[in-house]
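In: Give me the fold of what follows.
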Amino acid sequence: MTRWRPPAPRSTAIITREGFERLKSELDHLWHTVRPEVVKALAAAAAEGDRSENAEYIYRKKQLGEIDRRARYLSKRIPVLQVAESGPTDRSAVFFGATVTLENEATGEMVVYRIVGPDETDAKRGWISVDSPMATALLKKHVDDDFEAQLPAGPTRFCVVSIGYP
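Out: Next up, the predicted model:
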């Protein structure tokens, strides 16, 4: 008996130019630098004898699998990505690529987000996916617009303080 799983939700295939170049650079680095080093270390570990008890061999084999998995993903993903070369014509509203400053209406806390593609999100930098609930709620909003976003902590109200584009 096989278990049925619903298909994974499709992510938007849009990306900034710098994000696209970063992914291409990562793929190149994996194939030409990291993978050859791991293969060399794997061969050295394999030459040591009994592979069933060789921790170095087991670790390198696992590491090689992770590298190959990421490289395979990038090789399939990069060709389908669409690079957003220019910003929107209406720069007074929130669209892909915008950097937005928001005020949490309950706490008064200010937060800054940049709306990017799903392949380049970075929570530490405040880069959120265009597919995220926050970005979805933000799209087409203008300065001084109030809106509600469904966050993990529950519905939260925000006010758009500023909008900028690189």
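
In: When you work out contacts or count neighbours from here on, use the C-alpha atoms and nothing else.
Out: Noted.

In: ok, which stretches of this structure are helices?
Out: 17-29, 35-46, 55-77, 133-138 (DSSP state H).

In: so can I have TSV of those helices showing mean neighbour count and distance to residue 101?
Out: As requested, those are exported to TSV (neighbours: other C-alpha atoms under 10 Å; distance: least, C-alpha to C-alpha, whole Å):
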stretch	mean neighbour count	distance to residue 101
helix 17-29	15	21
helix 35-46	16	41
helix 55-77	15	30
helix 133-138	18	11
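
In: just so I know, which of these lies nearest residue 110?
Out: helix 133-138 (14.4 Å; C-alpha to C-alpha).

In: of all the helices of the chain, which lies closest to residue 144?
Out: Short answer: helix 133-138, nearest of the helices of the chain by C-alpha to C-alpha, at 11.9 Å.

In: for comparison, sequence B:
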Amino acid sequence: MSQDVSPDEHDDLDEGAEAAPFRRYLTRAGAERMHRELLQLLNEARPKVTAEVSAAAAQGDRSENAEYIYGKKRLREIDRRIRFLQRRLDTATIVTPAEQSDRSKVYFGATVTLEDEDGERTTYQIVGSDEIDASGGRISVESPIGRALLRKAPGETVEVRRPRGEIELTIVDIRYD
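Out: Model prediction:
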């Protein structure tokens, strides 16, 4: 299921282009995190809430039973999240960054070290929209920074328009771990 994403396959994610709505990428690690969450919901959370709802229903009048009403609401939320995760995992293209053949430029899954105008360095991994974790250093390929970095090489400088204004970032290093 792993796929090497060549430069030609990034046409829909090129700078300034809209990401194709039908083509969703996930890193192998991101897919594994989503799969673990799905299993936890199916094997732990849903059975627990189902048991709580059954116990609350056994108490009688359901119309004013807060535990029953809340449990049913929580069960719907869990089921909605399960369906969402299943759809995402079924339709996503799984990319293993370590298998990227062209390591000279930034593509999906790359870990990029950047230097800003003040000489401060930051490292981000370019990931899918379902994997975003800014505090963990994972930014979306669809974000302004992610789009600006695609197909760029070390030493190149990109200009990124942010809500706080424009910033210039220089690519220091690219890794595919």
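
In: TM between them?
Out: For these two chains in superposition, a TM-score of 0.85 is obtained (TM-score structural alignment, normalised by the length of structure 1); 157 aligned residues with a C-alpha RMSD of 1.8 Å.

In: just to revisit the earlier point, out of the helices of structure 1, which gets nearest to residue 126 of structure 1?
Out: Using C-alpha to C-alpha, those put helix 133-138 closest to residue 126 of structure 1, at 11.6 Å.

In: Quickly note the distance from the residue of structure 1 most remote from its centre to residue 42 of structure 1.
Out: Distance from the C-alpha centroid of structure 1, by C-alpha atoms, centre = their mean, peaks at residue 49 (40.8 Å). Note on residue 49 of structure 1: its distance to residue 42 of structure 1, by C-alpha to C-alpha, to the nearest Å, is 12 Å.

In: Over to residue 124 of structure 1?
Out: Using C-alpha to C-alpha, residue 124 of structure 1 is found at 34 Å from residue 42 of structure 1.

In: before we move on, the earlier item: any chance of the helices of structure 1 in JSON lines, with distance to residue 102 of structure 1 too?
Out: As requested, the helices of structure 1 are exported to JSON lines (distance: least, C-alpha to C-alpha, whole Å):
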{"stretch": "helix 17-29", "distance to residue 102 of structure 1": "24"}
{"stretch": "helix 35-46", "distance to residue 102 of structure 1": "42"}
{"stretch": "helix 55-77", "distance to residue 102 of structure 1": "32"}
{"stretch": "helix 133-138", "distance to residue 102 of structure 1": "10"}
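
In: Which among these is found nearest to residue 100 of structure 1?
Out: helix 133-138 (8.9 Å).

In: how far out from the middle of the chain is that closest one?
Out: Chain-centre distance of helix 133-138 of structure 1: 16 Å, with C-alpha atoms, centre = their mean, to the nearest Å.

In: Okay then, goodbye and thanks.
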